[in-house]
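*Asks:* pasting a predicted model and its sequence here:
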Amino acid sequence: MTKSRAVIVGASHAGAQLAASLRQEKWDGEIILIGNESALPYQRPPLSKAYLAGKNTLEDLAIRSAEFYAKQDIQLQDATVDAIDRPAGQLALSNGESLRYDKLALCLGARARRLPAPGADLAGVFYLRTAADVELIREAAATARRAVIVGGGYIGLETAASLRALGLDVTVLEATERVLERVTAPEVSAFFDRIHREEGVVVRTGALVQALTGDAQVREVVLTSGENISADIVIIGIGVEPNVELAAAAGLVVDNGILIDSHARTSDPDIVAAGDCASQDIARYGRRIRLESVSSAGEQAKVAAAAMCDKPKEIAALPWFWSDQYDLKLQIAGLNTGYDEVILSGDPARDRDFTCFYLRDGELIAADCVNRPRDFMFSKRVITQRTPVLREELVGQSVR
């Protein structure tokens, strides 16, 4: 009798966790984990931080060892999937082979958004998404003096900190009026702007890129203002786009990601999805969203594995995120969507630690905690349990 086969497409955080969780949920059939990088599944958040700064190796970043996959009888396959034939339960691989599945998991991740400007394909222009990307950046940085980073989000600022650690002169260009504008309150943006300037980074806001120029190698970034900024290397960090083409071509419902329900199931009951490619409704925040974080990828993967084993569970964990820059660890609990009030504990204009609490109708819905792990744990608990808190408690939270 042929064993049931679970195929996971995407050897990401979500893919690696899903494979492990299938065994924990007592899946006794085959498990095939397909990835298009030759390395073992690895942690991606350190890529723009410790890995770029040369503080660890790719082996250090492996999520699990080769021995783990062998012991759990999880087959790793280096391949690319070109198409899903849902009626036949078959995958078409780029090498011309086909692969049968009984249950399918899509952990396709996301790709770096490309800069739509002339010269973006010049040598010396990089995106940061994979270990291979970082290795190319490190190699170029070894002989570079001036780096320009396009994008003042988390990836851009983390990369700026890492390149400063490597001794480069760094300029950050942000198109909006403040760094981290899409994800934080003005007070938090001002804090990170101050820190980076103190660390020697030139931060330019309201800076729109018109073109990149050079012969074969990038030499300057031209702004719409007409200003030219010299550059030996340019790193583009303007967000990501979910990899949904494979799912869309197979007829799955896609809406800013592969749409999943609370059990991580797609519109096909035999196919689940998890990670940066997945879009879910979060009732607590009244919106559909893709949660680009390791913690959410892991939570979705565990729920997806349970669904594949016909043991449905619900995605319930509070979203949380983090960012490392210099000696700072930012930990974020919850989503600040729709906040109408912020309360600060500490002084972000002077200190290197503080917390920004986000409230909506008097209820704590999110918190940005810089070098304050106790505030982060407190916030996760209060937000999850929806515990009422007094504003005075939040102001004095760090000294309780």
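*Replies:* Noted; the coordinates are in hand.
*Asks:* going by C-alpha atoms from here, please, whenever you check contacts or count neighbours.
*Replies:* OK.
*Asks:* flag every buried residue along stretch 310-326.
*Replies:* For stretch 310-326, burial by neighbour count (16 or more other CA atoms under 10 Å) applies to 312-315, 318-326.
*Asks:* any idea how far apart the tips of that stretch sit?
*Replies:* End-to-end distance for stretch 310-326: 45 Å, by CA to CA, to the nearest Å.
*Asks:* list the contacts of the residue positioned nearest the centre of the chain.
*Replies:* The centroid of the chain falls nearest to E292 when counting by CA atoms, centre = their mean (4.1 Å). The contact partners of E292, taken as CA atoms under 8 Å, 6 or more residues apart in numbering, are G275, D276.
*Asks:* quick one: the helices in the stretch 51-200 of the chain?
*Replies:* 66-71, 131-141, 154-165, 186-198 (DSSP state H, counting those that start in this stretch).
*Asks:* structure B:
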Amino acid sequence: MSGGTVIVGASLAGLRVAEALRAGGYTGRLRLVGEEHHLPYDRPPLSKQVLTGEWHAARTALTTSAKLTEAGIETVLGARAVAVDDEAVTLADGGRLDYDRLVVATGAAARTWPGAAPEGRVHRLRTLADGVRLRAALEAGGPLVVVGGGFIGLEVAAAGRASGLDVTVVEAASTPLEPVLGPAIGACFTRLHRAHGVRVLTGVPITAIEESAGAVAVRLADGTELSAAHVVVGIGAEPNNAWLSGLGLDDAAGVPCDARGRAGDRVWALGDVAAWEQPGHRDAVRHEHWTSAVDQAAVVAAALLGREPARPMAPPYFWSTQYEVNFQLVGRPDLATSVEVLEAGEDGADRGTVFALADPAGRRVAVAAFHNPRRFLRLRRELQEESAAAVTPS
């Protein structure tokens, strides 16, 4: 039997490629390989609705066994890819999956604190199991310390407050999200969380996290010691591509791909693990966004089918809901060197504020908004048109 197409990574990106291939008329063998035992599920709710208890974990499911069987998509679950060569993927149990074409969608792994016990009181949040375990921890009560003021950390902090916990966020930078969005936008998040009773400590690195019976001690460089029932570490993620060393695709920055996801002869990659070329900016970037995974899946499926994509890639888009505020971001904030307020919030408050982020040449590269969906939608369309024009040959 032909190896057909093997998709390693049974999450959103991998599933959408498989579905698009079948919808596009692909009739070959199609296998979806996942390290977890769960069928593909949606990750954004893990730090939002699942943590707050609004959703049961089962609601995150993206498909069913019946739908996959009907589409002729074979699943190989609970199977971790550990190596690959030009002919096959090797699994942790020693099994090998031959392939004619390989799609890599293995995502990224959340960094954790060195020495943290896997099932202890120091948590990370990346998988469904992580989300279920952390939800149980929030329900158990007790002070919560969040290490890292990125989006995951701040969403966990908001969920902790919704559960009535005493919450402290510790961020080494001068404001949360400063490395991503700059101090002005980061300051808005600081005010938002402090207004809801979160203690936000910034500009002080952590020197140690030590777990003991029933508690965790978090020690800061200035001598402060925080005591918590649980600690959540949200200090970023790293691409899951070490297993691709046999193909030379284990770059620490992610699997290097062209603008259509091609990583090599018969190999494509997408989602959090992949660094795609950005024609409009002449660089390659990993976009850890839900919408990027969906958009890239359509492009990769078209490439595998020998067709042109139905539409060009849109600028990366991201959203975060914290308390009653919905924050939206589109574009490339990593290219920005300046931030301008396009529209001030109502009554001098942050809610309703819209920001434009520009590069050194003054070109708008991103737009962000605090709960201002109408204005944001117009600006998002403008940025999409500008991005499309930048990559269209004159």
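*Replies:* That came in fine, so what should we check first? Everything numeric in this text was worked out from a predicted model, so none of it was measured.
*Asks:* returning to what we had before: counterpart of the residue nearest to the centre of the first structure in the second structure?
*Replies:* In the second structure, the residue matched to E292 of the first structure (TM-score structural alignment) is E288.
*Asks:* so how far is C188 of the second structure from its match?
*Replies:* 22 Å.
*Asks:* ok, now G362 of the second structure?
*Replies:* Taking CA to CA, one finds G362 of the second structure at 23 Å from C188 of the second structure.
*Asks:* check which helices and strands the longest helix that the second structure contains sits against.
*Replies:* Longest helix in the second structure by number of residues, with DSSP state H as the criterion: helix 373-391. The helices and strands touching helix 373-391 of the second structure, judged by 3 or more CA pairs under 8 Å, 6 or more residues apart in numbering; DSSP states H and E, are strand 325-331, strand 364-370.
*Asks:* okay, the ones you listed, which one's buried deepest?
*Replies:* Using mean count of other CA atoms under 10 Å, the stretch among those with the largest mean neighbour count is strand 364-370, at a mean of 25.
*Asks:* doesn't A161 make contact with Y326 of the first structure?
*Replies:* Yes - contact criterion CA atoms under 8 Å: Y326 of the first structure and A161 qualify, at 5.9 Å.
*Asks:* enumerate every residue touching the residue lying closest to H289 of the second structure once chain neighbours are set aside.
*Replies:* Once flanking residues are discounted, H289 of the second structure sits nearest to F318: 6.0 Å by CA to CA, 6 or more residues apart in numbering. Shown in contact with F318 of the second structure (CA under 8 Å, 6+ apart): H289, W290, T291, Q328, L329, V330.
*Asks:* F318 of the second structure corresponds to which position in the first structure?
*Replies:* Counting by TM-score structural alignment, the partner of F318 of the second structure is F321.
*Asks:* how close does that match sit to L91 of the first structure?
*Replies:* Taking CA to CA, one finds F321 of the first structure at 34 Å from L91 of the first structure.
*Asks:* with G124 of the first structure instead?
*Replies:* 37 Å.
*Asks:* same deal with I289 of the first structure?
*Replies:* For I289 of the first structure, the distance to L91 of the first structure equals 28 Å [CA to CA].
*Asks:* in a markdown table: the contacts of F318 of the second structure, plus distance to N240 of the second structure.
*Replies:* Listed next are the contacts of F318 of the second structure as a markdown table, based on distance: CA to CA, whole Å:
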| residue | distance to N240 of the second structure |
| --- | --- |
| H289 | 16 |
| W290 | 17 |
| T291 | 19 |
| Q328 | 27 |
| L329 | 25 |
| V330 | 25 |
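*Asks:* and E227 of the first structure, how many residues sit next to it?
*Replies:* Residues lying near E227 of the first structure (other CA atoms under 10 Å) number 13.
*Asks:* which position in the second structure aligns with it?
*Replies:* Aligned counterpart of E227 of the first structure in the second structure: T224 (TM-score structural alignment).
*Asks:* average gap between the helix or strand harbouring the residue nearest to H289 of the second structure and the first structure?
*Replies:* According to DSSP states H and E, F318 of the second structure maps onto strand 317-322. Between strand 317-322 of the second structure and the corresponding residues of the first structure, superposition yields a mean separation of 0.8 Å, by mean CA distance after the TM-score superposition for the first structure.
*Asks:* now do that strand against strand 325-331, angle only.
*Replies:* With axes from the mean of the first three to the mean of the last three CA atoms, to 10 degrees applied, the angle from strand 317-322 of the second structure to strand 325-331 works out at 160 degrees.
*Asks:* strand 317-322 of the second structure versus strand 364-370: what angle between them?
*Replies:* Going by the same axes, to 10 degrees, strand 317-322 of the second structure makes 20 degrees with strand 364-370.
*Asks:* can you check which part of the first structure stretch 159-178 of the second structure sits on?
*Replies:* Under TM-score structural alignment, the counterpart of stretch 159-178 of the second structure in the first structure spans residues 162-181.
*Asks:* give the buried residues for the matching stretch.
*Replies:* Applying a neighbour-count criterion of 16+ other CA under 10 Å, one finds 162-166, 168-176, 178-181 buried in stretch 162-181 of the first structure.
*Asks:* again with stretch 223-232 of the second structure
*Replies:* Counting neighbours by 16+ other CA under 10 Å, stretch 223-232 of the second structure gives S227, A228, A229, H230, V231, V232 as buried.
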